[in-house]
Every structure is written in C-alpha cells, then in structure tokens.
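*Asks:* Need coordinates for the below:
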Amino acid sequence: MNFHIKDLDYSIPPTKYFDIIKNNDWSIFLNSNYEKYSDQRFDILTSNPIEKIILDRTDRGSKINKDNIFEKIQNIIKKNQCSSQKEIPFCGGAIGFMSYDYGNELHNIETKNIECFNYPLVAFGIYDWCITYDHLKKKSFILYHKKNEIVDKIINYKFTDKELSQLRNFKSVSSCESNMTYDLYKSKIKKILSYIKKGDCYQVNLAQRFSLGYEGDEYSMYEILNSSFASPYSAYMNYPFGKILSFSPERFLSIQNNIVETKPIKGTRPRSEDLEIDKMNLHELKTSDKDRAENLMIVDLLRNDLGINCKNGSIKVDKLFEIETFANVHHLVSTIRGEVDKSSSIYNLIKDAFPGGSITGAPKLRSMQIIDELEPNNRSVYCGSIGYISFDEKVDLNISIRTMLAVDNNLYFWGGGGIVADSDIKSEYNESIAKVKPLLDTFSD
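*Replies:* Presented below is the predicted three-dimensional model:
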C-alpha cells in the first residue's frame, strides 16, 4: 500500500502539533523523550482511526474474543501491507493498548479483585496517517495514505506566538490515597513469602494503587509530569472512556524484520540529589546479588516465553545486568533477542509473551494467580502494554508501568516491586514509593 510524506517544521515541538489534535477521537502521542534517552528516536502523533478494534470483558462469545483479536489485527495489517523503510517507524497501522487484565483472560484466571475502571481489555485504533519526529536526524514529517481534513489542517497550520507559549492548567484537589495501608501491604508481602517458602513460586510482583482528585486539562498534566518523569516509552492516549498517561522506562517487545527484542527491568534503587548518595545507590544496585538473582529469574522466564514462537537456537541474552538511570530511579536491565520462527508469527509471539514476565513474577501463571488473590483492585492498563504494530509489521510495545489513568476527574497510578525469598518488607514498600515519588512530589506542590 502506498503512502505520501510531507516534511514539517522540526523547530515546532511535537507537543504543539499534538495541541491541534489532542481533543480529536482516539488521539495518541507516543513520546520518546529522545533529548534525555537515546534508546528511542521517534515520536508518533495521530488521531481519528479509520477502524477501532475493542475487546471488552463482555465479548467472550462475540466475533472478537481473547483468542482471535490478534487474527483480526493481522488481517488488517496484511490487507494494508507497506514495504519496510528503516527511517519510518510507523507507516500506518494499529496503535493502542492491552490491559494487564487481558493477560488474566489469556491465562484463564477468573479474577477475584474489584474492577474499578470501564477500560476495555484491549483497544487498538487503525490509523492511516501520523506525524513523526525523527530526533536523531532532526526532521519531522506527516505521513498519510489518503488526504483528509486533519492532514490538510496540519500541513497548512500556522502557529501563533501565543500558541507556542501557551501555559498549562492543572491542579490536584484532594490528598493522595493508597488502596493499601502499610500494615496491609506488609501482610500481603508476608503471604507471598509464605507461598515462596512452600514452593508455589520464586517471585511475585506486588503493587499498590494510589488515587487523587484533580481539576484541569489532562494533557497539561501529562506535560507537567513529563518534565520530571520523562521516560523513553512514554505515551498520552485520549479515549472516551478515559485518558492514559504513561511514563514507562521499559520495553516489552520490539520487532523488526522478524528479530524480536525485550528489555526486562528487575532491580531498582532511588535517585538522590546528593551525588555521593546517588553513586552509592547505583553501586549497591550494580553489586546486589539479590537484584541480580531476581533479574536472572525474569530473563529465564522471558527466554522461555519468546522460545514458544522463536527459531530454535536464536534466543540470545545480549546484555545482562546493565544499569539504566532515569529521573527518579536507577534500574537493572537485561536485553534478550530472538528470531521469530517462519512457522509462527509476530502476532502469536505478542499474545504468548503477554503479559511481560517482569511485572508478574515466576512462574508466570502461579504468580498471576497470587497477584489476583492479593491485590484489592484490578490493574487495568497498568502493567499491560502500549504501542504499535505498523503496516510493515514493525512492532514497538512498552510495559505500561509508571502509568496513570484519568477517569472522571480522578487520577489513578501504581507502584510496586518483585518479592523474592530474601525480600525485606520495609525496603520493598519503600521501593514501591520511590517509583512514584516524582508524581507524589508534583501533587504535593
């Protein structure tokens, strides 16, 4: 399928172009924060999909269900297939999210926790145009298959000085609350430790959910938070059922020319304004036997997950126990690669690897059952995945940690960590707070 490209003015920030479309139907901003993290070089902005693929909990018996939704996406991608170009990450295709709860459906876990959000299990829009910023080449362009009113508006848009200096409006209107007290969180960790001792599991990821009331524009909130919470796999997503604000540092899957890469995070230390303390925290993470063991468990799990659909012998651990530093935390990250087997497909691989092992634990099924038993509320988009499948079958999906849901002037976000046999309860609780500290600090100002 052919597409057209028109260059745009790279000096205009992508945030300003998104201002034009932010209130459009299913508007999306995939934000690389390249100036801070060179892992990603592209920003992608779009809206008004030509088709919507939605899976709700009530769809178990309908034409689209948990098992065939990726067949539906695959058929659309094949029908509109484009030739792959290295400099173009997304030539139209599917952009959206899979909720963590979709993972429960895939693994036949009948959820016991309380569902608090009316978000779908899966939602992908099929988009035939987008704005792309290539921050490595310092160029921006609009790509489209057919001209429409939005494309014409963007190509011909003249920004005013007022628009370029527009102030943002957002404030919190209630104090932040967790769905678990410290004592309750402590009791949940003790329960996990008892399961580990009995041999049920080796590691379980436990999270608490925070909430507060707010007033103002959600995209303004995203921009304010992004200034201190920027990450390479960030996203702002505008849906009628709510907004998603993701500041994820973690890649779930990248696929290009049938080569798949995953970069699990396991191991965290807080940043400090005191340089000596910051260096000490980094060194402690780098040399921690506990964190290395925890990371290695997940590496082994993901090698097995990828191995279901990858060519025999192709899976390699490219990097083990690398340190990646972000605004508020240091993380221990590993990189695993493989080649998708010709007898399978990228769609089978995505489904069989979901949800990412770094946010479940090991073994995956049992840890997911324990998470469902112990966490009071459903995770929804948190710990799911956000990203795209392009018409040329390039894929980039995050793990949607550091991710917030804005619904009816209430904001929800989570913090958690992996519990293993030698976990210290107080340290694990502090880690769950450290991961969301910039959010808490922003809302307390």
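
*Asks:* For the rest of this, base every contact and every neighbour count on C-alpha atoms.
*Replies:* Fine.

*Asks:* Quickly note the distance from E110 to L374.
*Replies:* Distance from E110 to L374, counting by C-alpha to C-alpha, to the nearest Å: 14 Å.

*Asks:* Equivalent analysis for T132, please.
*Replies:* In terms of C-alpha to C-alpha, T132 sits 42 Å off from L374.

*Asks:* So if I had to pick from these two, which one is more boxed in?
*Replies:* Using other C-alpha atoms under 10 Å, the more surrounded residue of T132 and L374 is T132, with 25 against 19.

*Asks:* Surely the more buried one and R41 touch.
*Replies:* No. Using C-alpha atoms under 8 Å as the test, T132 is too far from R41 to be in contact (10.1 Å).

*Asks:* Distance from stretch 251-265 to the middle of the chain?
*Replies:* 13 Å (C-alpha atoms, centre = their mean, to the nearest Å).

*Asks:* Quick check: end-to-end length of that stretch?
*Replies:* 9 Å.

*Asks:* swap in stretch 249-263?
*Replies:* 10 Å.

*Asks:* Repeat that for stretch 374-392.
*Replies:* Termini of stretch 374-392 sit 41 Å apart (C-alpha to C-alpha).

*Asks:* To check against the first, give me the structure of this:
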Amino acid sequence: MNNSHFISQLELPSDLDSALLFSVVADENGAIFLDSANAEHQHSRYDILLSAPLARLTYKNGITQTKLLQGLYTSESQDDPFKVARRLHAELMPKSLVETDLPFAGGSVGWFTYDLARAIENLPETAQADINLPDMMLGIYDWAIIKDNKTKTWFALDYQPKLKRVERWLQKFEQSTAQPAETFALTSDWQANMSEADYRDKFEQVKKYLHQGDCYQINLAQRFTASFQGNAWSAYLKLRERNKAPFSAFLRTENASVISISPERFLQVTNQKVETNPIKGTIARGQSLKQDNLHKAKLKDSQKDRSENLMIVDLLRNDISKVCQAGSVRVPKLFDIESFPSVHHMVSTITGELKDDKNAFDLLRACFPGGSITGAPKIRAMQIIEELEPHRRSIYCGAIGFIDWRGNMDTNITIRTLVAKENKVHCWGGGGLVYDSNCLSEYNETFDKLSQILPVLKRN
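*Replies:* As a prediction, this is how the structure comes out:
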C-alpha cells in the first residue's frame, strides 16, 4: 500500500524558525518541541513539533495509567512501565506505516525521569522527593510537523489527514499576531541545595567510597531553585538562543513545563542500529581564541578526563551488549572534543545492532539511566547518590525523546534541564568524581556547565 498521502511537504518559508511556528501551541497540554536549536553541530538537523496526542501514559508510585484522550478511556496497571508503554505503543500503531527517511514516523514521545530507575532496580529512599512529576510521561502522536534544517524543507506527518489538524495549526499561525509569550522572570535569587562547605563534605564522602572500592566513579550534583512568574516558554526561548544545544526540548503538561538545553544524546536507534554518545570531561571556554584553543587542548590531553570517559564507555558497552547482537558493539570514536557556547566536552561514540527479538523499549530499559550521569558500577553509584544528594533528581539525568512505530528512537540525557512547576523552577549541575578529582575544580565545574542558564534567568 502506498502511504505517501500520510506525509506531505509544506509550503512554509525555508528560513522560518521552528520555535515561531511552535509558539502557537506552546501553552497547550501535551505540546512537545524536540528542537535542534539551530545549532552548528553534527547531530543538529531535525525539529519535531507535536501537539494533541491520541493517548497519554504516566507512571508514578508503581502505577502506570493510560488514557485514550479521544475516547475518554483510562486504565491502570502495576506491570513494568516499560512493558505497559510498549503495549500501548503497539495497540495504537496504524495498520500501515509511513515510508519516509524522516527521523519520526509517529509513536511515543515524552520524558523518563532519573527516578524511573526505581522501576528497574531496588534503590534506597532517603533523598527528599519534592517535585511531583510522573517518572514516565509519554504521549502517543499520530501527527507532527517536522523541519529538515539541512534541506530547509518542512513536512507534515498525519495518519488522519481528514481531521485537518495540520491545516488548523497553520491557520492559527497565520492568524497569530506574533506577540511574544508572557515574559518569564525570577522573583527570588537562585538557591542551591548545598553550600560550598556541604559540597566539600559530600566530596570527601565520595572520595572515601572510591578509596574503599565501592565505585570507580560517582556523579555528584547540586540543585538550584528559584521562584518565578510568567511563562516557561519565554524562558525556553531565552535559553535556546544562548545555548544552541542540539538535543533541546520543551514539553508542556497541565501543571508543569520541562525545559531541556541538552548537549548530549543518550540512545539512538535507526533500523535496529544503536548509537550512544556519552559526555564525560568538561572545561570552560576561553575568553580569547588563543585561550579557548589552549583549553580545548588541555581537555583533549587530560589523562584524568580520558580515564573518566573510558570508564563510562565501558559501562555503556556493557549496557547495550545486553540487547545487542554478539560482536556488534563497537567504539568508532573515542575522546572527541565538541564545543558549545560555554564549555568544551569530551565525547565518545558507541554503536551496536539490536538482536532480532529486541526493540527500542528493551534497549532503553537495559541502559537506564545513562551511565554518564551515574557512575560506575551503576547501581552502587546510584545508591551513594541517593545517600548524598538532599533531593531526588526528578527529570535531571533522565531522558527526553521518541520511540516511533518503525522501532526507531532518539533520546537525550536531561542535563542542562529545568522543571517549572507551581511557581518554582529547578535546575541542576553536577559531574563525575574519580579518586584524583580536585574538590574546588569539580565544584566550579558545576557552575561552568550552568553559566549559560543561571545568569541568563537571574533575578533582575
């Protein structure tokens, strides 16, 4: 069957910013923007704009709830949430799928918080859980608008074109007055959940665990919180412009917004081929071109950062090997340096090929949460994180992305990510600690990573 009528090219200006088109739905519950942010980066190509899902799945406190939004039907399950998500995904799959080279062909899109790990592993419960987000939030979307930033072309994907959903979106855009979103402003200063002295104390506890042989590496993060008023979409636009991160995203729900300015891919699947690109190793950008090049060279030659990066490469190789064909896992790129507006990062690439009987949901579960933001060995590192960090991580160090009906997937690691909820906005910064880490350097690195976020949204 020819399904070309389910996808069409849109007559939109090639220079139209995707964020401008998304802005007309940005306040809608279920609106999602997977955004390459006009970044000059090898992975920055497609923008995916989504609204009005067919169904929604949420997982919290051991219960997975599914709701068919058009049929007003809800159900609950205590099964593994990854299995429930896979079942709903399959149940709503069209009988025939679009044939396209575009990255997304309809399917599941949303977030997976760091705390979703509790559905996989038995972890202690000592840190305060004060951000009440679902640990998994997925919408099932059978339509989308997609921009290919390489060819400067726009596409509409719609399995129910008679509903004229894309046409209504475009009409709304044409009729919009192009007024900016309600402004976003902090009404308090950012407040960290640990002082420098607290961080130093926790750093020494990490070193003790490393010395005892509990772990080779442990990620330690601090959280920053402020009060705000206004629209989170306006905050996203500010951060998007300053950071230009290739794995950015904005997600709106009924009572919360998630803003992700992530530079890091977690897992990608294309035709059963797997790729992951962990970041481990960071240095601030220099104030001049000469200084910037010196910083980049320093990171590239850093034996500490190479060792740290290699630990996570080995961890991820092990994780994806659980669901990949024997002998297919490779490391084609090791210790590459990638540059972003505020920092340089050391990035490696691991690839593999899924077993015939495994799919993207299996891969995500096998690798979750990402090793680059836990430590190694993963489970022990997560136990120590729960002990030392005052608050649960929520969305931080989880993932945002899609799994489409063809079996393809692309997700980020939710670093440089904020939650805006109930007039509070939260943001995190952290890093991997090894035995020869320096406390002051690691503490300052958390601020380097947020140097294009916290000051940008500072209280006026």
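
*Asks:* what span of the second structure lines up against the longest strand anywhere in the first structure?
*Replies:* Across the first structure, the longest stretch assigned as strand under DSSP state E is strand 203-216. Mapped onto the second structure using TM-score structural alignment, strand 203-216 of the first structure spans residues 217-230.

*Asks:* Once you drop chain neighbours, what's closest to K426 of the first structure?
*Replies:* Using C-alpha to C-alpha, 6 or more residues apart in numbering and skipping the chain neighbours, the partner closest in space to K426 of the first structure is K186 (8.0 Å).

*Asks:* the helices in the first structure, which residues?
*Replies:* 14-21, 69-79, 100-106, 149-156, 161-164, 182-198, 218-229, 275-286, 289-307, 346-353, 364-374, 425-434, 437-444 (DSSP state H).

*Asks:* what's the fifth one in contact with?
*Replies:* With contact meaning C-alpha atoms under 8 Å, 6 or more residues apart in numbering, helix 161-164 of the first structure is reached by K16.

*Asks:* Map W169 of the second structure onto the first structure.
*Replies:* Per TM-score structural alignment, W169 of the second structure is aligned with I154.

*Asks:* Distance of its match relative to D134 of the first structure?
*Replies:* In terms of C-alpha to C-alpha, I154 of the first structure sits 17 Å off from D134 of the first structure.

*Asks:* Could you do L30 of the first structure as well?
*Replies:* According to C-alpha to C-alpha, L30 of the first structure and D134 of the first structure sit 12 Å apart.

*Asks:* shared neighbours of the two, anything?
*Replies:* D43.

*Asks:* Excluding chain neighbours, what is closest to the alignment partner in the first structure of A31 of the second structure?
*Replies:* Mapped onto the first structure by TM-score structural alignment, A31 of the second structure lines up with S27. Spatial nearest neighbour of S27 of the first structure, chain neighbours left out: S47 (3.9 Å); criterion: C-alpha to C-alpha, 6+ apart.

*Asks:* Need the counterpart of that neighbour in the second structure.
*Replies:* Superposed on the second structure with TM-score structural alignment, S47 of the first structure falls opposite S51.

*Asks:* Could you tell me how many residues sit around its match?
*Replies:* By other C-alpha under 10 Å, the residues close to S51 of the second structure number 24.
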